[in-house]
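Engineer: Just a sequence and a predicted model for now, questions to come.
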Amino acid sequence: MKVIEIIHPGGPEVLQLTERPVPRPGPGEVLIQIKAAGVNRPDVVQRQGLYPPPPGAPDIPGLEVAGTITAVGPGVSQWQRGDAVCALVTGGGYAEYCVAVTDLCLPIPKGLDFVQAAAIPETFFTVWHNVFERGQLHRGERFLVHGGAGGIGTTAIQLARALRQAEIYTTCGTSEKCRFCETLGARAAICYRREDFAARIAELTAGRGVDLILDIIGTPYLPRNLRSLAEDGRLVIIAVQGGPKGEINLLPVFLKRLTITGSTLRPRPPEVKAAIARQLHRHVWPLLESGQVRPIIHKVLPLAQAAEAHRLLEEGEVIGKIVLIP
């Protein structure tokens, strides 16, 4: 089968198309013939040599796929050959075939094609866990999403609007991205290149601040995030694109009784991710099937152009997701 290998840590050019044997599913696993695979920022960080696969995971990048089951492993009864699924995987998505844990496979939502389905698992699992489980977003709360035009951001805006009727704010790098996020349901989108988001949040909320922040930047944003939070506010950090280390003033944490937490999904045990899958199927699949929520696709590229997909992602002009097709 054709796969994309990372020949050594480096820029997008280290992604090379090569051939490998088709994997075999083990107990509790299925083999998926991939029709489409999502591209995510963790793939970029892995390519750079900064995010190694967890033990036992394939070294091939790619954390979400959609396709058709072609083989089932021992003990598998809930899926059969020919079933169309999307799946969260720990690696191996940039390929023609991929093994997936059965409990992390979900039926493709009615009305969606393989490309749209491939853009769902990584971002929707991440948003559900961090916004609704760890972040405990409640109905009508004020919610700030950093990087609103990305895969995580576009998903978080839509789900927060549909499930909690939240008052949503977001930060973006361009006016075009800001306008797009407002069409998705953000009350206001702040261009961080032109405005101090903390000052703007204070203005937009009449000084009250927001109840929850979903952050992908890390320490460069931490002081302003703490200023932007209301009393008893929660900050959930899921990436550190701006760096993991820095100094902050902890007094706002004490004075406003703030909660700071974070998570990373890839190394979590399958049973934890399976619990998220069940919640998504129950609460989010009906929204996808009704059209209230949709995966945002920026561009579809052939698998052989994985390097170009990474270049586009790193240039920062992508709205939504890039998807590869074998």
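Structural biologist: Arrived safely, thanks for sending. Numbering: from 1, shown residues only.
Engineer: going forward, measure contacts between C-alpha atoms and count neighbours the same way
Structural biologist: Fine.
Engineer: Distance across stretch 317-326, terminal residue to terminal residue?
Structural biologist: Start-to-end span of stretch 317-326 (Cα to Cα, to the nearest Å) is 24 Å.
Engineer: elements contacting the longest strand out of those in the chain?
Structural biologist: In the chain, taking DSSP state E as the definition, the longest strand is strand 29-39. Packing partners of strand 29-39 (3 or more Cα pairs under 8 Å, 6 or more residues apart in numbering; DSSP states H and E): strand 64-72, strand 97-101, helix 114-118, strand 321-325.
Engineer: Run the chain-centre distance for it.
Structural biologist: Centroid separation for strand 29-39 versus its chain: 17 Å, with Cα atoms, centre = their mean, to the nearest Å.
Engineer: Name the residues that touch stretch 66-78?
Structural biologist: With contact meaning Cα atoms under 8 Å, 6 or more residues apart in numbering, stretch 66-78 is reached by 24-37, 79-87, 102, 108, 114-115, 117-118.
Engineer: Show the contacting residues for the closest residue to residue 120 other than its chain neighbours.
Structural biologist: Leaving aside its sequence neighbours, residue 120 sits nearest to residue 295 (Cα to Cα, 6 or more residues apart in numbering; 6.3 Å). By Cα under 8 Å, 6+ apart, the contact list for residue 295 reads 116-117, 119-120, 154-155, 320-321.
Engineer: Included below, for side-by-side comparison, is a second structure:
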Amino acid sequence: MSAIPETMPDIMTAIDPAAPGGPEVLVPVIRPIPVPGAGEVLIRVAAAGVNRPDVLQRKGLYPMPPGAPSILGLELAGTVVALGEGVEPEMLGQPVCALVGGGAYADFAVAPVGTCLPVPPALSMVEAAAIPETLFTVWTNVFERGYASEGDTVLVHGGTSGIGTMAIALGTIFGLTVIVTAGSDEKCAAAMALGAAHAINYNTRDFVAEVKAFTGGAGCAVVLDMVGGDYVPRNLQCLADDGRHVSIAVQGGMMATIPIFEVMRRRLTLTGSTLRPRDLDFKSMVADELARNVWPHVEAGRLKPVIDKTFPLAEAGAAHARMEAGDHVGKIVLTMGGIL
């Protein structure tokens, strides 16, 4: 085990709710600074991304994986201030962003070195903190499970969410035509401004008919779905033959009824994944892939997350309320200013 340097405090401010509840349970508390174990680094957190699983965990609806800290937060950016056993000494003092199993809503957090990526000069710490969760999710589901490749058309629901805006950005870089859905004309305009090829207001238009019209009846190669429920059979109608349907959330329902013969006749693939429960080896492998394939675009300033709004750590409840209201475009980020 690594020791915390003597020059550092031994306590920190964190958001670690004692019981499930509304945004009001997210109040700053004092916790011991965690100690990095073998293969881990301790990061002085500058910023942490806010994600939908954080909201579900706060409500008591998203069980933590075994061993995960109860402090909220799945992604962060900051500076490495202590090393666990086996970590290269060159990591000390490095600015990094990281995917973590929890603990990001705090002044300090532990991260596996395998899920850390360097923060280049092209990114602010706020931008860096907004990247890992959505980038890991979109990369593994659109490009790996969905096999999207240059020239493909992809339908993404929730086009102005953190996931949606990242899908648009990656699609632009890798030659995809990205169609999105969103809940208002204003959000559709925002998605188009970010690079979506077509944006559909799902409250006023039938997205199945719109996709068929936009693709000349051909349909999409991939659908990235975070709704579930009765969206699934409608999504299948949007797919081209040999298309892939990738589920990443079930905000609209956990059960769906689908026409199996259509799946057979048109050779459709239904797949999906969840990121947080995956083991460290998998997440480290994804980080390596991102370092090779995506990070050069980040370093060049070609890939940046869309930032909706930042809140200080003490206002984490307000950040969650904004996410639940659904008015945001892009990522909501917490910033650490040292409440101690």
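Structural biologist: In hand now; what should we look at? Here the structure is a predicted model, which is why all the values come from computation and not from measurement.
Engineer: Can you calculate the TM-score here?
Structural biologist: The TM-score (TM-score structural alignment, normalised by the length of structure 1) is 0.97; 325 aligned residues with a Cα RMSD of 1.1 Å.
Engineer: picking that back up, what helix or strand does the residue nearest to residue 120 of structure 1 sit in?
Structural biologist: Following DSSP states H and E, one finds residue 295 of structure 1 outside all helices and strands.
Engineer: corresponding residue for it in structure 2?
Structural biologist: Mapped onto structure 2 by TM-score structural alignment, residue 295 of structure 1 lines up with residue 305.
Engineer: do residue 147 of structure 1 as well
Structural biologist: By TM-score structural alignment, residue 147 of structure 1 lines up with residue 158.
Engineer: same deal with residue 106 of structure 1?
Structural biologist: Mapped onto structure 2 by TM-score structural alignment, residue 106 of structure 1 lines up with residue 117.
Engineer: Looks like its match contacts residue 94 (just checking).
Structural biologist: No: proximity of residue 117 of structure 2 to residue 94 does not meet the contact threshold set by Cα atoms under 8 Å, at 9.9 Å.
Engineer: who has more neighbours, these two?
Structural biologist: Set residue 117 of structure 2 next to residue 94 and count neighbours by other Cα atoms under 10 Å: residue 117 wins out with 21 against 15.
Engineer: Tell me where the stretch 101-250 of structure 1 has helices.
Structural biologist: Secondary structure of the stretch 101-250 of structure 1, counting by DSSP state H, counting those that start in this stretch: helices at 114-118, 121-127, 151-164, 175-184, 197-204, 222-228.
Engineer: Arrange the ones you listed in TSV, one row each, with mean neighbour count and distance to residue 260 of structure 1 as further columns.
Structural biologist: Shown next, in TSV, are the helices of the stretch 101-250 of structure 1 (neighbours: other Cα atoms under 10 Å; distance: least, Cα to Cα, whole Å):
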stretch	mean neighbour count	distance to residue 260 of structure 1
helix 114-118	26	31
helix 121-127	23	16
helix 151-164	24	18
helix 175-184	18	25
helix 197-204	18	17
helix 222-228	20	9
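Engineer: Figure out which of the ones you listed is closest to residue 272 of structure 1.
Structural biologist: Checking those against residue 272 of structure 1 by Cα to Cα gives helix 121-127 as the closest, at 10.8 Å.
Engineer: Just tell me the aligned range of that closest one in structure 2.
Structural biologist: Using TM-score structural alignment, helix 121-127 of structure 1 pairs with 132-138 in structure 2.
Engineer: about what we covered before: drop anything exposed from the contacts of stretch 66-78 of structure 1.
Structural biologist: Using 16 or more other Cα atoms under 10 Å as the burial test, these include 25-26, 28-37, 79, 84-87, 102, 108, 114-115, 117-118 as buried.
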